[in-house]
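Novice: Here is my input, please return the structure:
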Amino acid sequence: MNNMAVLLRTITVIALTLSSTAEIAQVTKADARQTAQRPNVILIYADDLGYGDLSCYGSTKVKTPNVDRLASQGLRFKNAYATSATCTPSRYSLLTGEYAWRQKGTGIAPGNASLIIKPGRSTLPGVFKAAGYQTASVGKWHLGLGGPEGPDWNGDLKPGPVEVGFTHSYIMAATGDRVPCVYVENHRVVNLDPKDPIQVDYKQKIGDEPTGRENPDKLKMKPSHGHDMTIVNGISRIGYMTGGKSALWKDEDMADVFTKQAVQFIESTQKNKVAAQPFFLYFATHDIHVPRVPHPRFVGKSGLGARGDALLEFDWEVGEILKTLDRLQLTNNTLVLLSSDNGPVVDDGYQDQAVQKLSGHRPAGPLRGGKYSAFEAGTRVPLLVRWPGKVKPGQSDAPISQIDFLADFAALLGQQYNHTDAPDTENQLNALLGRDPTGRAEIVEHAGTLSIVQGSWKYIDPSDGPAFEKFTSTELGNNPQPQLYNLATDLGEKRNVANQYPARVQQLKQRLQEIRQKATQ
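Specialist: Sure, this is the predicted structure:
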């Protein structure tokens, strides 16, 4: 080969190399742009956390510095709502974009309930999964497991979270006060000895395990009402259980176990930096739900009894998540949301001194009612949103409902969803990110009866239910007559002005009826 040919070949190789390098650079820039538009998303979903329980929402009796850090770096909403005043329906609505009251069997689920979210339908985790995200559910589930025949605790527990859009799950089936008291990873009970099979019954006693009713001397925490069936870890529960001794949880370790699982999931998504997928983590903590048995390192630290100590434990969990994002340099490209499934309750079944040691703390803040209630404290909850560089820190008055999270993130990620499956979710992404101060035109609240908030007006539909729950000392908001409140001047819902504004009552009643009929049209 002569010198000219060698020169030409060299020039060709250099040109091809430069061209290839330019193409790689273009692809890398494109990937970087796509990654920037597809943030990691963490939804920290607290249990029974009230509007007044956090120091960033005005609490002076308990300090929550890690949550406060999230608030100071993000957006704090004053008018954010769960859809229901209890856990199962709120979680159903959050994950499906459909109001739970449209479907039978979506009330507070027993520990042996079948899965109430139909596999194959549109879901919030399904939206992320379709967008190429790794998705995980860690913590409280309380949406049932298994088919119509119920859960097979000694076999494959499916369908469950994996069948409705999560690529990984590490959960408790229901709540801490309900059997079975075991962890479930994907489709199996963790640490189950097949020679000691689990049996669960919610109608009659099975086996010879001691119960709170029969053996109160074996309890380290006594029930105040109900919660007197099978004893696990010195605490009597709702429901009967036998077997599975090697798999039983220890309540004091629950926050540590779930937090470790959440951190490990985040870490696992970063093992291969080149091919790392974005992730969605639904971190549903069990605090501050009963039984409140925080780890010994938190006991007595709040001065407010077990409930206050559980608030400190929850704040620690939030801090561990934030520290993990900082350590892995994920903070700037991770959207973190923190909210609650319903409002607060103090005595919810155990003698844990939460009532006696409130010491002036107001879990509902300025709101009336609490968990189970049609009044504002039942469903108006904290909501914090942090996304550095994308969400301007501050405060928002925009009305926000968790029912819209499915449509919000579908819009953010450019994904489609089945509007028949999710008839109630609507795109309020700009309000969620602080770009629109208007928010939702109306909020629908569910607590036995339905309520609607439109602007400053709130209408509560008549109900024949009890006005007061004596066991939990909760004003339930039920009334056989229509109720109308002007929240702008009467946030505590003390003055029912339905008689003064009959036209407003009729307008809101009609609008609520239209919403009820929406899915059948």
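Novice: can we go C-alpha only for contacts and neighbour counts from here?
Specialist: Noted.
Novice: these two touch, right, residue 259 and residue 319?
Specialist: No. Taking contact to mean CA atoms under 8 Å, the distance of 10.1 Å between residue 259 and residue 319 leaves them out of contact.
Novice: Would you do the same for the sequence below? I want to compare the two.
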Amino acid sequence: MKKKCGSLGVFLCMGFVVASAVVGAERPNIVVFLADDMGWGDVRCNGNEKMITPNIDKLASQGVRFTQCYSACGVCSPSRSAILTGRTPYRNGVWRHLSGNGPSHLRASETTYPELLRAAGYETCHVGKWHLLSKNQFNNPEFPQPGDHGYDYWFYTHNNAAPSHKNPNNFVRNGEPAGELEGYSAPIVAHEGIHWLDEVRDPSKPFALSVWFHEPHAPVATDPRFSSLYEGDRNAKHLGNITQLDFALGALLDALEERGLSENTLIIFTSDNGPEGKGGATGGSTGGLRGRKRNDYEGGIRVPGVVRWPGHIEPGTVSDVPVIGSDIFSTVLAVCGIPQPTDRTIDGVSMLPAFEGKPVARKTPLFWRTHVSPPEDRLAMRIDNWKLVANDTMTAFELYDIPNDAQEENNLAQQMPEKTEEMKKILVKLWKEIEAEGPRDWWEGEKQKPKSGGKLSY
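Specialist: Below is the predicted model:
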């Protein structure tokens, strides 16, 4: 693997010193839960009375629920990369859904929050889906694996649980295939996280745990005890799959409570993008928002968002402040007393003010670019109330006042040409900056191949 060195190595050492010098409080543990293809409307606490999600709802009642929480992309690999790096996906190299073979991956040169926490004395663990490598790179030491991005322990799959959520056989634990596992994916993932808490981690150290579920991504397989809760509904399997995830989340939350860890643990729950399918019997709910997965309208990128931090967040808080997946990076560093890197652009900001419903100060506007296949690239940018949606060539634009038109039914571009032009100029400039920082050759045909040693230059 390409090693980090020079100024970044110095920064990591400095991060350790600063974090070790935090005075007056024990450093908090960090747990980040991530659902896969869960729509904004797929939880009861966001108004879907059909859903049975008692643990997510309880988490919201104990902390803050964000009504305008966004993933950093309309598909999963890019949005996951932003969570770990605080950087919009095109900057960090994960510019599209990493479904096949190719050079793209989360670059070794990127700095993740688990890396910085590990350098500061944290124990780190990832359980569940990864999907930050191309298929040919999974569990291949020539490419950066979770251990190269800051995790001491990892139990992961490339993409989906296979052959489905039931009895998956494609998990790898610290480089070794785990074989066929009996049960359903989310409870299996939660059980592994509990095993790590009890049997692996050093209890004298603070910890950071990533729990990235596969549910409710297709192909769905649901334990009958959960699908039966929706008996008679044509979408019972999918709905039950979300309750299956909720059950697994609850098991881990109970484990934290039983071990006396809850009070000093920051918990974040969100999703990687909006729901798959067309709704009804074929997918989840956007809560009435326009668009779905693979789309930069609200339904493709607005997702559930809940944060609990006892003693720091007033229980039952509802925040309308827009936040995005890349903010997780900055927030985790802020609560752990670790400085952000200064040698690169960080798009995310700390959500700490938003925990109280106060606005956050952004240098970089909220930005999305979701690539499916030409000409289906889409871009979007939000500044305050205003959201601009553009086509892939940035020649056609739509303007929406999101707080007053969350369904994006009223395109104001022609009615407000001056505001549209103002937003357009900012978007074009922002994209040029992002494009210049990322590995442009990867997204221009993905023609770059590994050299003789099998290693890439990124």
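Novice: TM-score for this pair?
Specialist: Once superposed, the chains reach a TM-score of 0.80 (TM-score structural alignment, normalised by the length of the second structure), with 404 aligned residues with a CA RMSD of 2.9 Å.
Novice: In terms of neighbours, single out the busier of residue 259 and residue 319 of the first structure.
Specialist: When residue 259 of the first structure and residue 319 are compared on other CA atoms under 10 Å, the one with more neighbours turns out to be residue 259, at 22 against 18.
Novice: per the alignment, the more buried one corresponds to what in the second structure?
Specialist: Under the alignment (TM-score structural alignment), residue 259 of the first structure pairs with residue 190 in the second structure.
Novice: which SS class is its match?
Specialist: Three-state secondary structure (criterion: DSSP: H, G, I helix; E, B strand; the rest coil) places residue 190 of the second structure in helix.
Novice: what sits against it?
Specialist: With contact taken as CA atoms under 8 Å, 6 or more residues apart in numbering, residue 190 of the second structure is in contact with 127, 211, 248, 249, 251, 252.
Novice: Please report how far it lies from residue 255 of the second structure.
Specialist: With the distance defined as CA to CA, to the nearest Å, residue 190 of the second structure ends up 10 Å from residue 255 of the second structure.
Novice: do the same with residue 131 of the second structure
Specialist: Where residue 255 of the second structure is concerned, residue 131 of the second structure sits at a distance of 27 Å (CA to CA).
Novice: Please apply the same query to residue 96 of the second structure.
Specialist: In this structure, residue 96 of the second structure and residue 255 of the second structure are 35 Å apart, going by CA to CA.
Novice: Specify which residue of these two has the higher count of neighbours.
Specialist: Shown here are residue 96 of the second structure and residue 255; by other CA under 10 Å, residue 96 has more neighbours (24 against 19).
Novice: any idea what the more buried one aligns with in the first structure?
Specialist: Aligned against the first structure by TM-score structural alignment, residue 96 of the second structure finds its counterpart in residue 107.
Novice: try residue 237 of the second structure
Specialist: In the superposition onto the first structure, residue 237 of the second structure corresponds to residue 306 when matched by TM-score structural alignment.
Novice: Could you measure from that match over to residue 299 of the first structure?
Specialist: Using CA to CA, one obtains 7 Å as the distance from residue 306 of the first structure to residue 299 of the first structure.
Novice: What of residue 332 of the first structure?
Specialist: Counting by CA to CA, the gap from residue 332 of the first structure to residue 299 of the first structure is 34 Å.
Novice: Those two: which has the busier surroundings?
Specialist: A direct count of neighbours by other CA under 10 Å for residue 332 of the first structure and residue 299 places residue 299 higher, at 19 against 16.
Novice: pretty sure the more buried one is in contact with residue 311, am I right?
Specialist: No. Counting by CA under 8 Å, residue 299 of the first structure sits too far from residue 311 to count as a contact (10.8 Å).
Novice: Tell me who's in contact with the match of residue 96 of the second structure.
Specialist: Each residue near residue 107 of the first structure by CA under 8 Å, 6+ apart is listed here: 88, 89.
Novice: Kindly report the same for residue 424 of the second structure.
Specialist: By CA under 8 Å, 6+ apart, the neighbours of residue 424 of the second structure are 388, 397.
Novice: Need the counterpart of it in the first structure.
Specialist: Superposed on the first structure with TM-score structural alignment, residue 424 of the second structure falls opposite residue 509.
Novice: now its match, what's its secondary structure?
Specialist: From three-state DSSP, the assignment for residue 509 of the first structure is helix.
Novice: same check, this time on residue 79 of the second structure
Specialist: Residue 79 of the second structure - assigned by three-state DSSP - is helix.
Novice: distance of it from residue 356 of the second structure?
Specialist: Applying CA to CA to residue 79 of the second structure and residue 356 of the second structure gives a distance of 25 Å.
Novice: of those two, who's got more company?
Specialist: Neighbours were tallied for residue 79 of the second structure and for residue 356 using other CA under 10 Å; the higher tally belongs to residue 79 (31 against 17).
Novice: What's that one aligned with over in the first structure?
Specialist: With TM-score structural alignment as the criterion, the equivalent of residue 79 of the second structure in the first structure is residue 90.
Novice: Can you give me the distance of the equivalent of residue 106 of the second structure over in the first structure to residue 448 of the first structure?
Specialist: Under the alignment (TM-score structural alignment), residue 106 of the second structure maps onto residue 117 of the first structure. Using CA to CA, residue 117 of the first structure is found at 20 Å from residue 448 of the first structure.
Novice: Ok, residue 419 of the first structure next?
Specialist: Going from residue 419 of the first structure to residue 448 of the first structure by CA to CA gives 26 Å.
Novice: do the same with residue 407 of the first structure
Specialist: If you measure residue 407 of the first structure against residue 448 of the first structure using CA to CA, the figure is 26 Å.
Novice: do the same with residue 483 of the first structure
Specialist: When distances are taken as CA to CA, residue 483 of the first structure and residue 448 of the first structure turn out to be 15 Å apart.
Novice: Let's see which of the contacts of residue 190 of the second structure end up in helices.
Specialist: The subset of these located in helices under the criterion DSSP state H comprises 248, 249, 251, 252.
Novice: would JSON lines of those residues with neighbour count and distance to residue 307 of the second structure be doable?
Specialist: As requested, those are arranged in JSON lines below (neighbours: other CA atoms under 10 Å; distance: CA to CA, whole Å):
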{"residue": "248", "neighbour count": "22", "distance to residue 307 of the second structure": "17"}
{"residue": "249", "neighbour count": "24", "distance to residue 307 of the second structure": "14"}
{"residue": "251", "neighbour count": "17", "distance to residue 307 of the second structure": "17"}
{"residue": "252", "neighbour count": "21", "distance to residue 307 of the second structure": "15"}
